[in-house]
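my questions concern the predicted model and sequence given below.
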Amino acid sequence: MIVDEFLADLKALPASLSRDSYLTFATAGGMNVFEREGGPEHVTASCFVFSPDFERVLLCFHRKGQFWVQFGGHLEPQDASVADAALREAREESGIANLTLRSEAIVDLDRHELHGGFSCAAHWDVGFVALATPDVEIAVSDESEDVRWFPTTALPAAVPDNFPVRLAVVLRGVENEGARSR
């Protein structure tokens, strides 16, 4: 069951206030936390798409939010897991049909409140990583105004306030994972 797998994936993360908040939220809400109509707050899935050298990140300009951000969105009934939802969203929003996740390991937890233009009150976002070459063909979806590669050290001005810090933490985690596997 998706909720059991999600709780196990969260428990595998290092202890933190974010992880513990997600565990409490998911345990209390059960399957409702994965459904858009399950309440004003729910789990969403997102995907940071990097170049293989991690020097560039592919972002979309979110139509409703009016900012550059990683790909992501609500879980759908056909999604077998939160990771599966993240991959589906990244494929749909980037136009990269053969995109695959680097792993199904959670790399980012970001609960954010929503304002103007959104029917939800908050998203409990769960992030994953995928890799693509910068020369891959990309496409803009209906949910975005643009899709573009940026150097990870030179992000556009119009990103959410906490995005640069989140991106740096994701990159550090990927870097540490690479060092452990050598």
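Sure, I can see it.

switch to C-alpha atoms for all contacts and neighbour counts from now on
Fine.

residue 128: how many residues sit nearby?
26 (other CA atoms under 10 Å).

one more: residue 88?
By other CA under 10 Å, the burial measure for residue 88, its neighbour count, is 23.

go on, residue 77?
By other CA under 10 Å, neighbour count at residue 77 equals 10.

tell me the spacing between it and residue 5.
Here residue 77 is placed at a distance of 16 Å from residue 5 (CA to CA, to the nearest Å).

which single helix of the protein contains the most residues?
helix 163-181 (DSSP state H).

ok, and what's touching that helix?
54, 69, 107, 108, 155 (CA atoms under 8 Å, 6 or more residues apart in numbering).

OK, contacts around the nearest residue to residue 62 once chain neighbours are set aside?
Distance criterion CA to CA, 6 or more residues apart in numbering; nearest residue to residue 62, sequence neighbours excluded, is residue 144 at 4.7 Å. Residues counted as contacts of residue 144 (CA under 8 Å, 6+ apart) are 60, 61, 62, 63, 93.

just the closest of the residues you listed to residue 159, please.
residue 61 (8.9 Å; CA to CA).

then this one, side by side with the first:
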Amino acid sequence: MEGNNPESYAGIGAFVPRTARDREMWDRLVAFCDKEPKAFERDPATSHVTGSAFVLSADRASVLLTHHRKLDRWFQLGGHCDGLADAHFTAWKEAYEESGLRRIRPLSDRVIDVDIHAIPQNPREVGHWHYDVRYLFQAEAGEPQSSAESKALAWVPLNRLSDVTDSEGVLILPEKLEQFLSDHC
């Protein structure tokens, strides 16, 4: 494990890079935010920062995933910052909007993961990059209800993630959760 001193960036928060992948993603995110004045806006011409929520079940054995309507794949909850330079708030807000849950508690205000991935061109926008900043939450009340952005929602056991998705950005959750729990328990 690398040091426990988190690195911080305005609008994103603190992150402790632990692997070469973590370091690369964090450095790319910080460099993007430093050079792009519209980093938190929803402009596909410049790419943008997004905020995502890994929402765990009360027993922390499952994560709530959404079957994304446009991309037709299973992902964590999340969305665009839409000009608000606060990725943690965006992740929390999107978790509520996309899940239908009545109470969601942040497990930390620290970033649990950064994932930079390409969004393919579609009829409404050019291809671009999402600089996705991920945070960890826990569901405390309510039953999931799909939103207009989702085909379905499902509590997926952490040990069964590969049964529903091949997204490396989702499959990394068990490793990230183990690191989080070792730091906080």
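Ah, there it is. Treat the numbers as computed from the prediction; the structure is a model and nothing was measured.

tm score of chain vs chain?
The TM-score (TM-score structural alignment, normalised by the length of structure 1) is 0.83; 172 aligned residues with a CA RMSD of 2.4 Å.

quick one on the thing from earlier: please pull up the equivalent of the residue nearest to residue 62 of structure 1 in structure 2.
Counting by TM-score structural alignment, residue 144 of structure 1 corresponds to residue 150 in structure 2.

now the strands for structure 2?
7-9, 13-15, 48-56, 62-68, 74-75, 77-80, 103-106, 113-119, 128-141, 150-157 (DSSP state E).

any chance of those strands in a markdown table, with distance to residue 93 of structure 2 too?
A markdown table is the format used below for these (distance: least, CA to CA, whole Å):
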| stretch | distance to residue 93 of structure 2 |
| --- | --- |
| strand 7-9 | 20 |
| strand 13-15 | 16 |
| strand 48-56 | 9 |
| strand 62-68 | 15 |
| strand 74-75 | 16 |
| strand 77-80 | 8 |
| strand 103-106 | 10 |
| strand 113-119 | 18 |
| strand 128-141 | 11 |
| strand 150-157 | 16 |
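
please identify the most buried of those strands.
Of all the strands of structure 2, strand 48-56 carries the top mean neighbour count, a mean of 28, counting by mean count of other CA atoms under 10 Å.

what comes into contact with that one?
By CA under 8 Å, 6+ apart, strand 48-56 of structure 2 touches 38-42, 62-64, 76-81, 87-92, 94-95, 104, 129-139, 173.

residue 75 of structure 2 contacts residue 68, doesn't it?
Yes: shown here, residue 75 of structure 2 and residue 68 form a contact pair, counting by CA atoms under 8 Å, at 6.8 Å.

what distance do you get for the residue nearest the centre of structure 2 to residue 90 of structure 2?
For structure 2, residue 52 is the residue whose C-alpha lies nearest the centre (CA atoms, centre = their mean; 2.5 Å). Here the criterion is CA to CA. By it, residue 52 of structure 2 lies 8 Å from residue 90 of structure 2.

against residue 32 of structure 2, how distant is residue 59 of structure 2?
Taken as CA to CA, the span from residue 59 of structure 2 to residue 32 of structure 2 is 36 Å.

which of these two has more neighbours?
Higher neighbour count among residue 59 of structure 2 and residue 32: residue 32, with 18 against 9, using other CA under 10 Å.

what's the match for that one in structure 1?
Match for residue 32 of structure 2 (TM-score structural alignment): residue 25.

give me the nearest residue to its match, chain neighbours excluded.
residue 33 (7.8 Å).

same deal with residue 167 of structure 2?
That would be residue 75: by CA to CA, 6+ apart, it lies 7.7 Å from residue 167 of structure 2.

contacts only, for the counterpart of that neighbour in structure 1.
Using TM-score structural alignment, the partner of residue 75 of structure 2 in structure 1 is residue 69. Residue 69 of structure 1 sits next to 59, 60, 61, 62, 159, 160, 163 when contact means CA under 8 Å, 6+ apart.

over in structure 2, see which of those survive.
Mapping those onto structure 2 (both residues aligned by TM-score structural alignment, their matches' CA atoms under 8 Å) leaves 59, 60, 61, 62, 159 still in contact.
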